[in-house]
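Enquirer: sequence and predicted structure, then a few things I'm wondering about:
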Amino acid sequence: MKADPAVQRRLLELADVDAELARTEHRRRTLPELEEIAAAERAVRERRDAQVANATALDDLDREVKRQEKEIDGVRARGDRDRALLAGGGVSAKQLTDLEHELATLQRRQTTLEDELLEIMERREAVEADGQHAGVELAKAQETLADAARRRDEALADLDTTQARRDDERVKLVPVFPEALLALYERVRANKGIGAALLRARRCGACRLEMDRSALSRISASSADEVLTCEECGAILVRTGESGL
């Protein structure tokens, strides 16, 4: 294949554009903010789960408090009834003994229930404090997520600007090249990542390998308009005064 040497040299411009486009795409996929966002999203989910678990625990304790208070109220009501009977008189000696025994039992039961209620209230207070802490931690995680998302969006906007500029340059460059030359360039770029490179100081600019004597002899013997490729990586070799031939 033959192509004007000046056109071949412009392949280096296209290669530079494509290299920056590739770097832009790689940067887009590997932004550190993406990992930060993933970690922050996990933290937000964990904090929300903690809040849900805390709210469930509070609901359970509230039900337990109500049950305990209801039972205490029942014991108090039974005691009030017994005391009213004692105060009213008209009970037999046996009834009097039974009522006094029941009152003593009810008092012990009420004391036990009130101690248990106090313990439940203390547990509820601790769980409520944990819930407040979980809320603070959730707010921090959401703030971290928002900050990482903002920085990601700023970085993506910069990358979009770079890509748009380079895409425009590429659109203007592509018509410069003959169809066959462009097809070769695109095929090599698709397979190797670099379609064309400068031959500088007898070294391929794509694979960085120095040419052996036979390869250099072949290149030196080729006409200036001959399209040559690197035997190692397949990239189109663009020859200039820097090639060392």
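Expert: Good, I have the coordinates.
Enquirer: rest of the way, CA atoms for contacts and neighbours
Expert: OK.
Enquirer: what segments of the protein are strands?
Expert: All strands of the chain, identified by DSSP state E, fall at 196-200, 203-204, 228-229, 236-239.
Enquirer: putting a second one here so we can go through both:
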Amino acid sequence: MKAAPEAQRRLLDLQAVDTALAQLAHRRKSLPELAEIDAVAREISALEDERVRAQVVVDDLDRDISRLEKDIEQVRLRKDKDQKRLDAGGSLREVEGLQHELATLNRRQSELEDAELELMEQRETAEATLTEVQGRISAAVARRSEAERKRDETYQEITKEQEFKTAARVPLAADLPADLVTLYDKIRTESGLGAALFRAGRCGGCRIELYGADLNRVKSAPADEVVRCEECRRIMVRTSESGL
């Protein structure tokens, strides 16, 4: 392929823009905030599981405490009923029976109240655990929100820069021969770099230094010949820095 030396040199300007666009695209995909957001999301998921387990413990204790309160209330009602009967009087046998039952009910009430007190202490500990987990979730959610805010701000900056670079690319490409741009774009699509400066006998694409016949091939090529590297197949742009 033939192309004016100046057109070939302007390929380097086009490549510089495309390299900047590729770097911006890579930056968009590899922002540290993205890794942080993923890590915090996993942390929140694990904490939610922990919160559910803590909530289950609290709910189970609430259910047991509620059951004990009902049992205690039933004992109190039974005591009130027996006490009224005792106050109403009766035979000695009935009085003794009621007194015995009241003593039994008092012991039962004391046992139930002790059990309730123990469960309430357990619930206080379980509630503290639940609150602590909820606090860690809130902190993690705040960290995720901050990371998302930074991510979005950086995305906006990158988008503006991409739009600027893309706008600058259009006249650069339009000012070059269409077949040269087509070849350049094909190589760039395949390898990420379409054209590179040939400097001091070295390909700027693969960094391989040319010797002997390979170097003579480049030296003897007409100025308007589009020379490609035998190794990486990229366009080698010759300038005063090429050492030819």
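Expert: Yep, it's here. Treat the numbers as computed from the prediction; the structure is a model and nothing was measured.
Enquirer: so which of the strands of the first structure has the densest surroundings on average?
Expert: Highest mean neighbour count of these: strand 236-239, a mean of 26 (counted as mean count of other C-alpha atoms under 10 Å).
Enquirer: mean per-residue distance, it versus the second structure.
Expert: On superposition with the second structure, the mean distance recorded for strand 236-239 of the first structure (mean C-alpha distance after the TM-score superposition for the first structure) is 0.4 Å.
Enquirer: which strands or helices does that strand pack on?
Expert: Here strand 236-239 of the first structure touches helix 5-29, strand 196-200, strand 228-229, going by 3 or more C-alpha pairs under 8 Å, 6 or more residues apart in numbering; DSSP states H and E.
Enquirer: please repeat the previous calculation with a cut-off of 6 Å.
Expert: Judged by 3 or more C-alpha pairs under 6 Å, 6 or more residues apart in numbering; DSSP states H and E, strand 236-239 of the first structure is in contact with strand 196-200, strand 228-229.
Enquirer: follow-up on the earlier one: so which of the strands of the first structure is nearest residue 51 of the first structure?
Expert: Closest approach to residue 51 of the first structure among those (C-alpha to C-alpha): strand 196-200, 57.8 Å.
Enquirer: quick check: angle from that closest one to helix 5-29?
Expert: 120 degrees (axes from the mean of the first three to the mean of the last three C-alpha atoms, to 10 degrees).
Enquirer: what stretch of the second structure does strand 196-200 of the first structure fall on?
Expert: Mapped onto the second structure using TM-score structural alignment, strand 196-200 of the first structure spans residues 195-199.
Enquirer: mean per-residue distance, that stretch to the first structure?
Expert: Following superposition, stretch 195-199 of the second structure is found to deviate from the first structure by 0.3 Å on average (mean C-alpha distance after the TM-score superposition for the first structure).
Enquirer: hmm, back to that, now the strands of the first structure as a markdown table including distance to residue 71 of the first structure?
Expert: Output for these, formatted as a markdown table (distance: least, C-alpha to C-alpha, whole Å):
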| stretch | distance to residue 71 of the first structure |
| --- | --- |
| strand 196-200 | 87 |
| strand 203-204 | 90 |
| strand 228-229 | 92 |
| strand 236-239 | 90 |
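Enquirer: which among the ones you listed is found nearest to residue 98 of the first structure?
Expert: Judging the strands of the first structure by C-alpha to C-alpha, what sits closest to residue 98 of the first structure is strand 196-200, at 107.4 Å.
Enquirer: show me what that closest one is packed up against.
Expert: In terms of contacts (3+ C-alpha pairs under 6 Å, 6+ apart), strand 196-200 of the first structure is packed against strand 236-239.
Enquirer: from residue 184 of the second structure, how far out is the residue of the second structure most remote from its centre?
Expert: Within the second structure, residue 91 marks the point farthest from the mean C-alpha position, 80.1 Å out by C-alpha atoms, centre = their mean. Distance, residue 91 of the second structure to residue 184 of the second structure, by C-alpha to C-alpha, to the nearest Å: 116 Å.
Enquirer: could you do residue 136 of the second structure as well?
Expert: Residue 136 of the second structure sits 53 Å away from residue 184 of the second structure, going by C-alpha to C-alpha.
Enquirer: and for residue 203 of the second structure?
Expert: Counting by C-alpha to C-alpha, the gap from residue 203 of the second structure to residue 184 of the second structure is 16 Å.
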